[in-house]
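# Quick one: sequence plus predicted model below, questions after.
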Amino acid sequence: MVQEEKPLRLQHRMAQLGVASRRESERLIVAGRVSVNGKVVTELGTKVTSRDAVAVDGKTVNDAGAACTLILNKPPGVICAKTDPQGRQTVYELLPDGIPHVGHVGRLDYNTEGVLLFTNVPGLADGLLRPNANVPRTYEVKIRGILSNESRRRLEVGIALDGRPTRPVVVERMGGHDSKHDWLRLVLFEGKNRHIHRIMEAVGHSVTRLRRVSFAGIDLDDMPLGASRLLDDGEIALLEGFATGKAHARKKGGAG
């Protein structure tokens, strides 16, 4: 299921298509050398989608190598791989037809759901996954048992994994807990293998459900499971900022 694509400014779309930089694309537009669906466009505020035909000097732009960054609401029971020898469904089978070649940014465990980004922008994934990037990752977590104040303090200070302490975790109790389960919102600023499962096990709790609702300020919002969409200009700029160490997460107290 693919959500409606958000329009991009024409100059950004041209940069995606590899026509020119955004600034040079703006000059081409103002000079009257760019048309959309056969009509010359000179307004820099014009917005387009991948369904619009963009031409420069009368020549339609080929988008075969276009830059592409999108978000998927990964369902549980889907593997983060391009192929699976066991025949399990992969995240790539959920992406829309017709997009350029992309790779996933990090990964989510088989039964974890939520925000998973894909991109083919050179250096973007590597920048976001740098150990010192401090990219916020926000999760909703259901655990067995009730988290004690002492266990919460340990999470907020940092728990040793692989011989080194984790970075402090922001812990917030959500509604809906009962005598046997607790719902938590956790914000992490690093990503290790099975990170949340391991830190919760270290304080005596097993995870029964795990959902990532934000990564680097890109929020899941109301996207249905299995849905995907292209990121808009502001979201792409936010990712680029995190990848280069020049951004701060928007909204939700820095948690994205």
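Yes, it's here.
# Only C-alpha atoms from now on, for both contacts and neighbour counts.
Will do.
# Can you report how many residues lie near residue 206?
For residue 206, the count of nearby residues is 18 (other CA atoms under 10 Å).
# and if you look at the one 5 residues further on?
Residue 211 has 22 neighbouring residues, counting by other CA under 10 Å.
# Check which helix or strand it maps to.
Taking DSSP states H and E as the criterion, residue 211 maps to strand 207-215.
# name the helices or strands packed onto that strand?
Helices and strands in packing contact with strand 207-215 are listed as strand 113-119, strand 137-144; criterion 3 or more CA pairs under 8 Å, 6 or more residues apart in numbering; DSSP states H and E.
# go with 10 Å
Helices and strands touching strand 207-215, by 3 or more CA pairs under 10 Å, 6 or more residues apart in numbering; DSSP states H and E, are strand 69-74, strand 113-119, strand 137-144, strand 181-188, helix 195-202.
# Check which element follows the shortest one along the chain.
When you say that, I think you mean strand 69-74. Per DSSP H and E, the first helix or strand lying C-terminal to strand 69-74 is strand 103-104.
# Outside of that following strand itself, list whatever touches it.
68-72, 80-82, 91-92, 116-121, 125 (CA atoms under 10 Å, 6 or more residues apart in numbering).
# okay, now the one to match up with it:
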Amino acid sequence: MTERKKITLKAHTGTETPAGRDKPHRQPVRGAGSAPRARLTAAQAEQQRAERPTHPNEGKPRSSRPDDHRPAARPRRDQAPSHPGTLRPPRDARPPAPSRQDAPVTAEPRSPRPPVTPREEDGRVRLSKLMSERGLASRREADEWIEQGWVRVDGKVVDELGTRIFPEQDISIDPLARTQQAERVTILLNKPIGYVSGQAEDGYEPAVTLIRPENQWNGDRSKRKFARHHLRHLAPAGRLDIDSTGLLVLTQDGRIAKALIGEDSLVEKEYLVRVQYQAQPEADNVSAIFPEADLERLRHGLELDGHRLKPTKVSWQNEHQLRFVLREGRKRQIRRMCELVGLKVTGLKRVRMGRIALGDLPMGQWRFLRTDERF
């Protein structure tokens, strides 16, 4: 039989050197506070409780204890606070979140705005408009002068566009503005047939294309020579149909344009109109057969576009030609007036505007308005 040996295991004390090791074994070094706590016996625990000092709230109901100095209970994971100091209720105790459709839409209250007083109520008007009404300048000229600092209101310079003032305030203009205004030209043209007054249309050239050095009338007594800047902002003051001839005024001066074609213009325009009586087209003497009552209607009593026309001076110039003098200029006014009384216009020529007559100015030529001439 094989002899069995009895092996006895002994606890290692750490003082002996285990077999196979040259150095003694070291116990692991524990950090501060990591030493194992000694288990207390029941008697030792009872003795510690007896020696603990009594708390002032010991024995009182929990609801009556002051919680000013009591630490807040540590929330569970499902009760994590949304921000410090606030406990979130349990997930199953929260009300369901409203959907976007069920959620009421509440507009944030806005602070009330102060009441705005309409500008018309304070009695002030735009400075440029007041200057135009007083005849000091056109609206465009007024804006230019204000930007240049040439306008004073009650002695103070006003250089901001859109400024509003009271109608009774005093307005003065710097002499430099008057000098610049004097340099603006006005041109008198004898317009031929086939040219339009304003911008080009239907392939027809505007009358301003005739303002060239070679077309300046030799009888021009203004002693002014043509320059390219004279064409800048040169605009017609009153239209003349493509089939009409005669005096056409083109100007850079807004005051002249307003005086000639403004709504409250009192400047007379004189025309010579050749007509044909529709009832008797072959008549040699239209003036002899045309009814006097219809002539009176031409003078006063007609309406165009629902508007009653102002009184007009109408008289016979010869057997086929009428002389019209009127103070308004609606589109194709004379031609439409004649149609209402059975007349057909075969020729129309403007011979005067205010005190300025066409005179001997040849067809297709032009001249400057002299400084001593006024409309």
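Received the coordinates, thanks. Here the structure is a predicted model, which is why all the values come from computation and not from measurement.
# Overlay them and tell me the TM-score.
For this chain pair, the superposition-based TM-score is 0.62 by TM-score structural alignment, normalised by the length of the first structure; 168 aligned residues with a CA RMSD of 1.8 Å.
# quick one on the thing from earlier: can you pull the buried residues of the strand holding residue 211 of the first structure?
Residues 207, 210, 211, 212, 213, 214, 215 are the ones in strand 207-215 of the first structure that count as buried (16 or more other CA atoms under 10 Å).
# mean deviation of that strand from the second structure?
Its aligned residues in the second structure lie a mean 0.5 Å from strand 207-215 of the first structure after superposition (mean CA distance after the TM-score superposition for the first structure).
# Spatially nearest residue to whatever residue of the second structure lines up with residue 168 of the first structure (excluding sequence neighbours)?
In the second structure, the residue equivalent to residue 168 of the first structure is residue 311, according to TM-score structural alignment. Leaving aside its sequence neighbours, residue 311 of the second structure sits nearest to residue 300 (CA to CA, 6 or more residues apart in numbering; 4.9 Å).
# Could you find the counterpart of that neighbour in the first structure?
For residue 300 of the second structure, the residue aligned by TM-score structural alignment is residue 157.
# Kindly report the same for residue 247 of the second structure.
Match for residue 247 of the second structure (TM-score structural alignment): residue 115.
# looking at it, residue 207 of the first structure is touching residue 143, isn't it?
Yes. At 4.5 Å, residue 207 of the first structure counts as touching residue 143 under the criterion of CA atoms under 10 Å.
# who touches both of the two?
Residues touching both residue 207 of the first structure and residue 143 (CA under 10 Å, 6+ apart) are 181, 182, 183, 197, 200, 201.
# most neighbours, which of these?
Within those, most neighbours by other CA under 10 Å means residue 183, with 23 neighbours.
# Need the counterpart of that residue in the second structure.
Alignment note (TM-score structural alignment): residue 183 of the first structure maps to residue 321 of the second structure.
# show me what contacts its match?
272-276, 285-287, 315, 345-348.
# Show me which pair in those residues is furthest apart.
Farthest apart among those by CA to CA are 285 and 348. That separation is 18.1 Å.
# my guess is the residue nearest to residue 311 of the second structure meets residue 326, correct?
No. Applying CA under 10 Å as the test, residue 300 of the second structure and residue 326 come out as separate, 11.0 Å apart.
# For residue 306 of the second structure, grab the count of nearby residues.
For residue 306 of the second structure, the neighbour count with other CA under 10 Å is 7.
# what does residue 194 of the first structure give?
Applying the criterion other CA under 10 Å, we find 10 residues in the vicinity of residue 194 of the first structure.
# give the contact list for it.
Contacts for residue 194 of the first structure (CA under 10 Å, 6+ apart) come out as 108, 109.
# Give the equivalent position in the second structure for it.
Using TM-score structural alignment as the criterion, residue 194 of the first structure maps onto residue 332 of the second structure.
# Check residue 128 of the first structure too.
Residue 128 of the first structure maps onto residue 260 in the second structure, by TM-score structural alignment.
# so how far is residue 123 of the first structure from the match of residue 247 of the second structure?
Here residue 115 of the first structure is placed at a distance of 20 Å from residue 123 of the first structure (CA to CA, to the nearest Å).
# out of those two, which sits in the more crowded spot?
The residue with more neighbours, out of residue 115 of the first structure and residue 123 and counting by other CA under 10 Å, is residue 115; that gives 27 against 12.
# number of nearby residues for the residue nearest to residue 294 of the second structure when sequence neighbours are not counted?
Distance criterion CA to CA, 6+ apart; nearest residue to residue 294 of the second structure, sequence neighbours excluded, is residue 341 at 5.9 Å. Residue 341 of the second structure has 18 neighbouring residues, counting by other CA under 10 Å.
# now do residue 157 of the first structure
Residue 157 of the first structure, neighbours per other CA under 10 Å, totals 14.
# Ok, residue 275 of the second structure next?
Residue 275 of the second structure: 22 neighbours (other CA under 10 Å).
# Confirm for me that it is in contact with residue 347.
Yes. With contact defined as CA under 10 Å, residue 275 of the second structure reaches residue 347; the gap is 7.1 Å.
# Can you check which residues contact both of these two?
321, 335.
# separation between the match of residue 300 of the second structure and residue 206 of the first structure?
Separation of residue 157 of the first structure from residue 206 of the first structure (CA to CA): 20 Å.
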